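K.L.:
3D, please:
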Amino acid sequence: MELTYTLQELPEVAEKVLTGSSSKTLLFYGEMGTGKTTLIKQIAKNLGVVDSVSSPTFSIVNEHLLDNEKLYHYDFYRLESLDEALDIGIEDYLYSGHWNFVEWPEKVEDLLPGESTKIELIKNENGSRTLSIKPVK
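P.N.:
Below you'll find the model as predicted:
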């Protein structure tokens, strides 16, 4: 699935991401400034997260509570080795059965679950974004 959207359409786009996802592990690809964290915030809100969602750039992972569920949000931009990810217990998080939203997943590809959803974001010249959703098996 591919769609182009503006920030005003973000709540509807977030819902389409959730319904178009084949798993609870969402991998967000895109250059810096394409809106990965902004989209993640809206998806988390659609899922029912009530606390503030921000990028875990320095902590690597943030945990958010839902009703009888958790959401783990990762930002691996500053990650320098797979050992750093292993040190935080990434495998326990990723294989917990909870939601996993991963920014910069290319840095930990060898550790990712087999089933996930790839979300690619591109910022267009007019300020809109183009998003594609693809299952990964």
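K.L.:
when you work out contacts or count neighbours from here on, use the C-alpha atoms and nothing else.
P.N.:
Will do.
K.L.:
how far does stretch 53-69 sit from the chain's center?
P.N.:
11 Å (CA atoms, centre = their mean, to the nearest Å).
K.L.:
list the contacts of that stretch.
P.N.:
37, 41, 44, 47-49, 51, 70-79, 98-99 (CA atoms under 8 Å, 6 or more residues apart in numbering).
K.L.:
please repeat the previous calculation with a cut-off of 6 Å.
P.N.:
41, 49, 70-75 (CA atoms under 6 Å, 6 or more residues apart in numbering).
K.L.:
out of these, who's the most crowded?
P.N.:
Highest neighbour count within the contacts of stretch 53-69, by other CA atoms under 10 Å: residue 73, with 26 neighbours.
K.L.:
spatially, which residue comes closest to it, not counting chain neighbours?
P.N.:
residue 101 (4.8 Å; CA to CA, 6 or more residues apart in numbering).
K.L.:
can I assume residue 13 sits in a strand?
P.N.:
No: going by DSSP: H, G, I helix; E, B strand; the rest coil, the assignment for residue 13 is helix, not a strand.
K.L.:
roughly how far apart are the closest residue in space to it that isn't next to it in sequence and residue 124?
P.N.:
Spatial nearest neighbour of residue 13, excluding adjacent residues (CA to CA, 6+ apart): residue 5 at 7.4 Å. As for residue 5, its distance to residue 124 is 10 Å (criterion: CA to CA, to the nearest Å).
K.L.:
between these two, which is the more surrounded one?
P.N.:
For the pair residue 5 and residue 124, the greater number of neighbours falls to residue 5 (16 against 12), based on other CA under 10 Å.
K.L.:
also this sequence, please, to line up against the first:
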Amino acid sequence: MKRTFQLDEIQEVATELLEKAPNKVLCLYGGMGVGKTTLVKALVKQLGAVDVANSPTFGLVNEYFDKNDVPLAYHFDFYRLNDEMEALDMGFEDYLNSDAWVFIEWPDKISSLLPEDAVGVFLHFIEESTRSIELNVP
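P.N.:
A predicted model of the protein is given here:
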């Protein structure tokens, strides 16, 4: 999957991404402000979560559930992480072993902890309302 899109097409992009991803661990790469959290919001909405997604920058992880309180997705933002031990201490490996989707912002901060089959999702700024997305399947 590789495409350029307008920000108002983010729900379509989220649907396509969920359909084309070969597994449920998505590593989101891109600079500050490129739209990683915006994409996660759209993904969580597509999955049918009862809550609206937001950035877990200070808490490191947000959990999203369906109407039956079943976990749908875990959203990590490791921007403020100092070292990989912090991720291990919070039980990161347990999240990876769940059946829920795992969305990871700033995955380069925990590169040695990522599963080999994690999917790279690369976002690029084109102009104010235009982005490109590329899926990198291992």
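K.L.:
could you pull out the strands in the first structure for me?
P.N.:
Taking DSSP state E as the criterion, the first structure contains strands spanning 2-5, 25-29, 61-66, 69-75, 99-103, 116-123, 129-136.
K.L.:
how close does the fourth one sit to the second structure?
P.N.:
The reference is to strand 69-75 of the first structure. Aligned to the second structure and superposed, strand 69-75 of the first structure gives a mean residue distance of 1.2 Å (mean CA distance after the TM-score superposition for the first structure).
K.L.:
report the angle between that strand and strand 61-66.
P.N.:
160 degrees (axes from the mean of the first three to the mean of the last three CA atoms, to 10 degrees).
K.L.:
centre-most residue in the second structure?
P.N.:
residue 103 (2.7 Å; CA atoms, centre = their mean).
K.L.:
so what corresponds to it in the first structure?
P.N.:
Mapped onto the first structure by TM-score structural alignment, residue 103 of the second structure lines up with residue 101.
K.L.:
any idea how far its match is from residue 28 of the first structure?
P.N.:
On the measure of CA to CA, residue 101 of the first structure and residue 28 of the first structure end up 7 Å apart.
K.L.:
what sits against residue 74 of the first structure?
P.N.:
Here residue 74 of the first structure is in contact with 60-61, 102-103 (criterion: CA under 6 Å, 6+ apart).
K.L.:
hmm, try it at 10 Å
P.N.:
Residue 74 of the first structure makes contacts with 27-28, 55-57, 59-63, 90, 100-105, as judged by CA atoms under 10 Å, 6 or more residues apart in numbering.
K.L.:
need the counterpart of residue 73 of the first structure in the second structure.
P.N.:
Checking TM-score structural alignment: residue 73 of the first structure goes with residue 75.
K.L.:
what's the separation between that match and residue 44 of the second structure?
P.N.:
9 Å.
K.L.:
one more: residue 57 of the second structure?
P.N.:
The value you get for residue 57 of the second structure to residue 44 of the second structure, if CA to CA is used, is 17 Å.
K.L.:
settle it for me: which of the two has more neighbours?
P.N.:
Of the pair residue 57 of the second structure and residue 44, residue 44 is the one with more neighbours under other CA under 10 Å, namely 25 against 16.
K.L.:
out of everything not next to it in sequence, what's closest to the more buried one?
P.N.:
Nearest to residue 44 of the second structure is residue 53, by CA to CA, 6+ apart, at 6.4 Å.
K.L.:
any idea how far that neighbour lies from residue 47 of the second structure?
P.N.:
Taken as CA to CA, the span from residue 53 of the second structure to residue 47 of the second structure is 11 Å.
K.L.:
who has more neighbours out of those two?
P.N.:
residue 53 (21 against 17).
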